[in-house]
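S.K.: Provided below are the primary sequence and the corresponding predicted coordinates.
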Amino acid sequence: MDNRNFIVSMVYAKCNHVERRELWRVLQLDAVQDAPWLCLGDFNTIRGEEEHCGGRPRLRAAIDEFNEFIDNYGFIEMKTVGSKFSWCNGQRGLAWSWSKLDRCLMNVVAANVFPNACCKYMARSTSDHTPLSFVFKNLGTRYGPSSFKFQQMWVSHSNFLNVVKENWSASVDTMGLSLETQLQVGFSDLLGAKEDLEMWMQREETRLSQHVKLRWMEKGEASAKFFKTFGSLKKPIVQEMRCPDGMCLDSPEAIHSGAVDYFNLFLKAQVRRELPDLSYLVQNSILEEENDNLLQLPSIQEVKEAMFSIPVDSSPGPDGFGSGFYRACWDIVEDDVVAAVRDFFIGNSMPRFYSASYIALIPKMQKPTGFDKFRPISLCSVVYKVFSKILVRRLSPILN
């Protein structure tokens, strides 16, 4: 494929888990690490209870041994579409059983050569196993440039704080909420820096790959390429989607457009209508003194506590900066962050940038087939989260 040799090992594992244990040992001894390697077939065991339905429970020790074999070598499972299970015992009643016994495992080299490889479980006919079909072409389309995300590892660089301080203290005529609007004017300069960054990250991956060689298992925690590959393969593939009117969308472009249309309709504001006046039913529960405390300007310590309460690994908003950046550079950015928060509490108009967010779709089930099977969540900017956290902390003690 593409004038490149790759190795395929066809597996037909024994029914007894003790005999399968010997197979795992042999496969590890014959492991291929310098060429693309696909290890596929009937492994005769599952990776978890969710891969089994009906019949007798699977032996826990056998499941653990199989997972240990996969983890020890660093196998990555190929993405799958189609049926959830690949085997049926053909029995009836309480003896009826389904399991996912067939799969394809890849080493890191293969995962990088075939990043969009997909295993499809076809319809079962005469055999008790479903046939497997493999596709090695690009199954998805990426829309637009990749978003910027602050990498926490940059904090450990010896010159990190100097770079932030030099750029943060650049001549700007204003502070607070309007500062962000001016900073966005120079965003084009960031794009060039981002290209340089991507080039250096590619160099780092090359350095790690050369350093690891055949000893990547011992150096697994340092293999950026492995974790990057593993993360990309974990992203779900949406092959088709059904609209409320029954129309089936089966191309990336159609699915993308369908998602935008569906959630535009789902999230848009409803038509305003006249509501009855129920204010006379609501009794005052907040004293005037408590109300004054809600509106007072936050202290530096209050802003800091709200910022530092946000987990470092929390998903960032559209600007790509998580709380890790602000926490690491607090002595540099403190005045500007506090000024922005106080602007908000004074009642100054908040730039659209702060309230804008990414809408991420979280599947409610393993293989959703309709847009209603996704739960939308908003990824907000860190400063917006600070606004919210201060308000919640102040309201919590006075509201039951």
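M.R.: Okay, I see it.

S.K.: For the rest of this, base every contact and every neighbour count on C-alpha atoms.
M.R.: Noted.

S.K.: mind listing what's buried in the longest helix seen in the chain?
M.R.: In the chain, taking DSSP state H as the definition, the longest helix is helix 187-212. Within helix 187-212, the residues that count as buried by 16 or more other Cα atoms under 10 Å are 205, 208-209, 212.

S.K.: need those in TSV with distance to residue 10, can you?
M.R.: Converted to TSV, the buried residues of helix 187-212 look like this (distance: Cα to Cα, whole Å):
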residue	distance to residue 10
205	31
208	31
209	28
212	27
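
S.K.: the helices in the stretch 301-400 of the chain, which residues?
M.R.: 323-328, 330-346, 352-355, 382-395 (DSSP state H, counting those that start in this stretch).

S.K.: most tightly surrounded among the ones you listed?
M.R.: Of all the helices of the stretch 301-400 of the chain, helix 323-328 has the most neighbours on average by mean count of other Cα atoms under 10 Å, namely a mean of 20.

S.K.: ok, second structure coming up, stack it against the first:
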Amino acid sequence: MSGGIVSIWDASCFVKERIRCDSNFIIVKGPFVLIGDMNEVRNECDRMGSVFNRNEVDVFNSFITDSDLFEVPLCGRQFTWMNKPGSKMSYIDRALVSENVLSIFPDLRLTSMERGWSDHTPMLLHNLKIDFGPTPFKFYHSWMQYDDLEGVVQSVFEVEGSNGIPFPEKLRIAKGRIKSWIKEKKQTNMSRSKQIIIRLNDIELMIENGQATEEHLQERLSLFQEMASVNKKEDMVTDPNGIKNAFFEFYKKKFEYEPNQSLISDLLPQNRLNEDDCSWLERNVSELEIKEAVWACDSDKAPGPDGFTFLFIKKIWDIIKVDLLRSVTAAFNERKLPFRSSSAFITLVPKVDNPTLIKDFRPISLIGVFYKIVAKLLAIRLAKFIDKIISMEQSAFIAGRQILDGPLVLSELMEWYKLKH
């Protein structure tokens, strides 16, 4: 491994030598990796058919804790050593790394290979992460459990002299502040996790020695609840560039421009709005109208390039409503959206339960909250007059077709028209 990491493949000698040394022994600061046969287990379930020694296990676990080491999880097998008859098995081959190794390689995995004729299982230490390009910012609703989130947002929206900054630009600035803020939170949580592990180890030693009280047992349960977290597993996908290119070429061909010589006569609309209706549609936007549009949007919809959801917007409404009203009013008066607010992500949504082919997906656009708010305002206003301007012929629905098939449906109708005439 690169990055100045020291690999110690015959780890058992190093571990035993470290355990025998006195308290003045100092391990050189990493990054470093210990990988290989440790000749020791960490739990009783790590041995089967052989003698389990609690004292040796406690010493080994203490060595790992005192040295600030972390074990890389093993994938594929429960035991890494087996005698020839198969009557004895142990999990003694491990990978222990220092914390700064994880900061360099945060997606380390230890995968067991085929044992073959050896009594030990070969292990592969590798980095699981595959680069699909930069990871866009996304606001997670779980972040709202922190009380100081609103203070972070207020530091952007309520700064004196910032009234001239458009709302989308303030959201972009808030994104940077939130990214720095949540990074500090994660570091704090990591430090707390280490403290919990150390405390749990102390309590377990007291339990084994018969010194634990009822309060210690309750504390242990509380620490387990605090430590509980969801382990996210990433799917291992090969050749991401090939996958990207395959999807790109499929939809490029499907939606590429094809010149058509068919002529369509200009048709004047049969239904028109009167002056009063037009004036109502073009009236000034109010704060109440914007709030109704925001609350009409689903809170959990997938975010666009800005990374924010409407649950976040609703949570900080009192902080942002003045800036939002100013920017929406400017967009209506100038008939122009602020810079970057119309940007969108294109993502793929499966059309069937178990998609296996590219055609089983359909692309959709994920847009930012400001664009959605303006679009919702227009939709709410137009909904009051839609029956006056849309004819019955225009409201037809073709069953079994997707919205994206619109250009294809139109092309099919034009071909049918040419055949008939």
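M.R.: Yes, it's here. Just so we're clear, the structure is a prediction, and the values are computed from it rather than from any experiment.

S.K.: Let me see the TM-score of these two.
M.R.: With the length set by TM-score structural alignment, normalised by the length of structure 1, the two chains reach a TM-score of 0.53; 275 aligned residues with a Cα RMSD of 4.7 Å.

S.K.: Not counting residues beside it along the chain, what's closest to residue 141 of structure 1?
M.R.: Leaving aside its chain neighbours, residue 141 of structure 1 sits nearest to residue 252 (6.1 Å; criterion: Cα to Cα, 6 or more residues apart in numbering).

S.K.: give the contact list for that neighbour.
M.R.: Residue 252 of structure 1 is in contact with 140-141, 239, counting by Cα atoms under 8 Å, 6 or more residues apart in numbering.

S.K.: ok, the residues you listed in structure 2: which stay?
M.R.: Retained contacts for the contacts of residue 252 of structure 1 in structure 2, judged by both residues aligned by TM-score structural alignment, their matches' Cα atoms under 8 Å, are 141, 239.

S.K.: so what's the counterpart of residue 361 of structure 1 in structure 2 up against?
M.R.: Using TM-score structural alignment, the partner of residue 361 of structure 1 in structure 2 is residue 348. If you count contacts by Cα under 8 Å, 6+ apart, residue 348 of structure 2 has them with 361-364.

S.K.: Buried members of those residues into PyMOL, please.
M.R.: Here is the PyMOL selection string for the buried members of the contacts of residue 348 of structure 2, based on 16+ other Cα under 10 Å:
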select buried, resi 361+362
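
S.K.: Pick out whichever of the contacts of residue 348 of structure 2 sits closest to residue 165 of structure 2.
M.R.: residue 364 (30.1 Å; Cα to Cα).

S.K.: so where do the helices sit in the stretch 151-300 of structure 2?
M.R.: 167-208, 214-227, 240-254, 275-281, 287-295.

S.K.: Quick one, which of those helices gets closest to residue 308 of structure 2.
M.R.: helix 167-208 (8.6 Å).

S.K.: Does anything pack onto the closest one? Which helices or strands?
M.R.: Helices and strands touching helix 167-208 of structure 2, by 3 or more Cα pairs under 8 Å, 6 or more residues apart in numbering; DSSP states H and E, are helix 149-157, helix 214-227, helix 317-334.

S.K.: With distance to residue 303 of structure 2 as added columns, please give these in TSV.
M.R.: Listed next are those as TSV, based on distance: least, Cα to Cα, whole Å:
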stretch	distance to residue 303 of structure 2
helix 149-157	18
helix 214-227	29
helix 317-334	17
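
S.K.: okay but residue 119 of structure 1 is in contact with residue 134, surely?
M.R.: Yes: Residue 119 of structure 1 is within contact range of residue 134, at 4.7 Å (criterion: Cα atoms under 8 Å).

S.K.: Compare those two and say which is more crowded by neighbours.
M.R.: residue 119 (18 against 13; other Cα atoms under 10 Å).

S.K.: Surely that one forms part of a strand?
M.R.: Yes: judged by DSSP: H, G, I helix; E, B strand; the rest coil, residue 119 of structure 1 forms part of a strand.

S.K.: Contacts only, for it.
M.R.: Neighbour list for residue 119 of structure 1: 78-81, 103-104, 132-135 [criterion: Cα under 8 Å, 6+ apart].

S.K.: Show me how to select, in PyMOL, the buried members of those residues.
M.R.: One line in PyMOL is enough to select the buried ones among those; burial here means 16+ other Cα under 10 Å:
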select buried, resi 78+79+80+81+103+104+132
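
S.K.: now, which of the contacts of residue 119 of structure 1 sits nearest residue 7 of structure 1?
M.R.: residue 104 (12.7 Å).

S.K.: Report the secondary structure state of the closest one.
M.R.: Residue 104 of structure 1 ends up strand, using three-state DSSP.

S.K.: Contacts only, for it.
M.R.: Neighbouring residues of residue 104 of structure 1 by Cα under 8 Å, 6+ apart: 38-41, 77-78, 119.

S.K.: which one in structure 1 is aligned with residue 284 of structure 2?
M.R.: Match for residue 284 of structure 2 (TM-score structural alignment): residue 297.

S.K.: The residue nearest to its match when sequence neighbours are not counted and residue 176 of structure 1: what is the separation?
M.R.: Nearest-residue entry for residue 297 of structure 1: residue 342, 5.8 Å, with adjacent residues in sequence omitted and distances by Cα to Cα, 6+ apart. Per Cα to Cα, to the nearest Å, residue 342 of structure 1 is found 8 Å from residue 176 of structure 1.
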